[in-house]
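*Asks:* sequence first, predicted model second:
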Amino acid sequence: MTAPSTGTLRVHGATLHYDVRGQGPLLLLIPGGAGGAASFDGIADDLAAEYTVATYDPRGMSRSTLDDPEAEQRVAEHADDALRLLERLTPGEPARVFGVSSGAIVALHLLSAHPERVERVVAHEPPVVEVLPDAVEHRAFLAHVQETFRAEGLMPAMAVFAAGLRKDEAEAAAEPRREAESEIELPPQAAARREQTMANLPYFVGRIVPRFMSYTPDVQRLQTEALADRLVLAGGQDSRGELPYRPAAFLAERFGTDLVHFPGGHTGLTTHPAEFGALLRKVLCTA
């Protein structure tokens, strides 16, 4: 793996840590979940053969620190962080953007609020559940996650959260335990990355999940011809029917566009990096 150049950027209420590698048009990768820039380690080097690839830790995650650790998190502020990174790295020029999960929510807001700065957005499974016809059920689910987090702690809340996202609730409920048991099998770099992800989980569950999954994108603006032509909605080949997949499928149908299926499920970026990166390169080049 090629060592990236690193930098920091002061934004409102936080200091962002970002990495840059490669050369060519700028491609900003926005991580989701409890991951940071390192979640793109499996694809960033290959993409850097064609792009200047910028990755970063979102505010409050990993190396990007908050001035006030108790500050409420807002999608619009996270999108403004992404905008300021674009202005730092490619001032005045539109960029390509890829976002996954909660990072895809940020990418959607960035496109709708600042379309002049975005040439193309690929949004992989943004869990904008408020667009779904059964949104009220998902509000109750998210409230249950928060209640469990407050009353019982992180891992019980994660089990509830995983069960609500998956089709197979029994399988999902076992996932946090199985991942913890498998940690000793990981190579050093992957183990360090997982340790950092685990350290980010309380912030993710307590601050990101409730605010991001209650966010409603500007659907009318996104479906205008000027913006819809720049937006690629994507889902995992193996996550059909799961909660994070459904908003992307719903919006693609509403917009009359194809839903691009990437290899793997919601975490296909990690489980199928070579195939995932190859398809992303193809989608980014498609006019």
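*Replies:* It's in.

*Asks:* use CA for all of it now, contacts and neighbours both
*Replies:* Noted.

*Asks:* just confirm Ala174 is within a helix.
*Replies:* Yes - assessed with DSSP: H, G, I helix; E, B strand; the rest coil, Ala174 lies in a helix.

*Asks:* isn't it up against Val160?
*Replies:* No - at 10.2 Å, Ala174 does not count as touching Val160 under the criterion of Cα atoms under 8 Å.

*Asks:* use this one as the comparison:
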Amino acid sequence: MTTTTDYLSVPGATLYYEMRGNGPTLLISQSGEGDAGRSVDLVKQLADAYTVITYDRRGLSRSTLDDPGSGVTLTEHADDVHRLLTAVTDEPAAMLGCSLGAAIGLHLALRHTGQLSTLIAHEPVAPRLLPAQDRTRHEAELAEIQQLYRKEGLAPTLKAVAGVLGIDPANPDAEPGLTPQPMTSGRIANFGFFIENDFTALINDTLPVNELAHTPTRIIPAAGRTTPRIVFDHRCAQELATLLGAEVTEFPGGHNGNTTHPRAYAAQLHRTLQAAKVGWRSGSSTLTRLTRGSAE
């Protein structure tokens, strides 16, 4: 299936994005160093049922900043997604936000009411969702990781990030046949931008969490099945669920289940969007294939 690529000028940056598939619009906002290609295996599973949009966040890969030293904010990220969706569709879209992408989605749901029909917020890295004492502690933790990166480099920093998010590199759990994601120079640069700039955006975030219960967007808190319940990201998902009076929807894998378990994750994503009454083709062969994928 053909992938369409394009660029979009937005205030302060130029965004690169990709579109693939047919059907209702589904935007995927990845976290970490993830650019438009990070969810490639998941997109392959979804493209028969949705028009899937992935993009490079501003500052990553091909999405360049007009002023490379300007930094980023979560509201800028949310406005970027708003402008991207406005450029490609005039209908409410569904969004899968993973980690930082989920925090971006929460801002989008509040800043641009009605643009999202459904937001699946998978383990939002959003300290503002936590009680004040825990929020302060995790904001300090992010600042400490930034300092670690500046003093000792990427390798120990990635180990620290994995610990915070409940990822166990010594026990990888993934579906077979995934597209290789080598640690290229571009990916290393993206990690550096993420740690230096997006961490700061999270520390300085002002998300008005109490307003989330009143947005018309259907927000679905989600978490990985294997993510420890006590870690920061799972607790954020649980706090979001409590705020919304909802349950946390479990997805296959852990924090990065969308990349480690793309077939099973796609099946659960499709079921979740179906239940949320997002535009979907019920009874189709696509539904059968996606649902079957959860058992593979």
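*Replies:* Now that the structure is in, tell me what you want to look at. No experiment lies behind these values; they were computed from the predicted model shown.

*Asks:* Ala174 and Val160 of structure 1 - which one has more neighbours?
*Replies:* Each of Ala174 of structure 1 and Val160 has its neighbours counted (other Cα atoms under 10 Å); Val160 has more, 20 against 13.

*Asks:* so is that one in a helix, a strand, or just coil?
*Replies:* Here Val160 of structure 1 is recorded as helix under three-state DSSP.

*Asks:* mind checking how far it is from Ala34 of structure 1?
*Replies:* 16 Å (Cα to Cα, to the nearest Å).

*Asks:* with Gln189 of structure 1 instead?
*Replies:* According to Cα to Cα, Gln189 of structure 1 stands 17 Å off from Ala34 of structure 1.

*Asks:* of the two, which one has the most company?
*Replies:* Using other Cα under 10 Å as the criterion, Gln189 of structure 1 and Ala34 rank with Ala34 on top: 24 against 10.

*Asks:* so the more buried one sits in a helix?
*Replies:* No - Ala34 of structure 1: not assigned to a helix; according to three-state DSSP it is coil.

*Asks:* show me the contacts for it.
*Replies:* Taking Cα atoms under 8 Å, 6 or more residues apart in numbering, we find Ala34 of structure 1 in contact with 61, 197-198, 200-201, 204.

*Asks:* mind checking which of these are buried?
*Replies:* Neighbour-count burial (16 or more other Cα atoms under 10 Å) applied to the contacts of Ala34 of structure 1 gives 61, 197, 200-201, 204.

*Asks:* now, among these, which is nearest to Leu284 of structure 1?
*Replies:* Set against Leu284 of structure 1, the nearest of these by Cα to Cα is Met61 (26.7 Å).

*Asks:* against which helices or strands is the longest helix along structure 1 packed?
*Replies:* Criterion DSSP state H: the longest helix present in structure 1 is helix 135-152. Applying 3 or more Cα pairs under 8 Å, 6 or more residues apart in numbering; DSSP states H and E, one finds that helix 135-152 of structure 1 makes contact with helix 154-165, helix 209-212.

*Asks:* on that earlier part again, could you export the contacts of Ala34 of structure 1 as TSV, including distance to Asp258 of structure 1 and secondary structure?
*Replies:* What follows is the contacts of Ala34 of structure 1, written out as TSV (distance: Cα to Cα, whole Å; DSSP: H, G, I helix; E, B strand; the rest coil):
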residue	distance to Asp258 of structure 1	secondary structure
Met61	33	coil
Thr197	32	helix
Met198	35	helix
Asn200	34	helix
Leu201	33	helix
Phe204	30	helix
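
*Asks:* right, and the pair among the residues you listed with maximum separation?
*Replies:* Across the contacts of Ala34 of structure 1, no pair lies farther apart than Met61 and Met198, at 10.7 Å, counting by Cα to Cα.

*Asks:* measure the residue nearest the centre of structure 2 to Phe251 of structure 2 for me?
*Replies:* Geometric centre of structure 2, nearest residue: Cys98, 2.3 Å, by Cα atoms, centre = their mean. Cys98 of structure 2 sits 11 Å away from Phe251 of structure 2, going by Cα to Cα.

*Asks:* kindly report the same for Thr157 of structure 2.
*Replies:* 26 Å.

*Asks:* the two: who's more crowded?
*Replies:* Higher neighbour count among Thr157 of structure 2 and Phe251: Phe251, with 25 against 21, using other Cα under 10 Å.

*Asks:* that one matches what in structure 1?
*Replies:* Residue pairing (TM-score structural alignment): Phe251 of structure 2 is matched to Phe262 of structure 1.

*Asks:* so what's the closest residue to its match other than its chain neighbours up against?
*Replies:* Using Cα to Cα, 6 or more residues apart in numbering and skipping residues adjacent in sequence, the residue nearest Phe262 of structure 1 is Gly236, 4.9 Å away. Taking Cα under 8 Å, 6+ apart, we find Gly236 of structure 1 in contact with 124-125, 245, 261-266, 268.

*Asks:* list just the nearest of the contacts of Ala34 of structure 1 to Glu137 of structure 1.
*Replies:* Distances from Glu137 of structure 1 to these, taken by Cα to Cα, are shortest for Phe204, at 21.1 Å.
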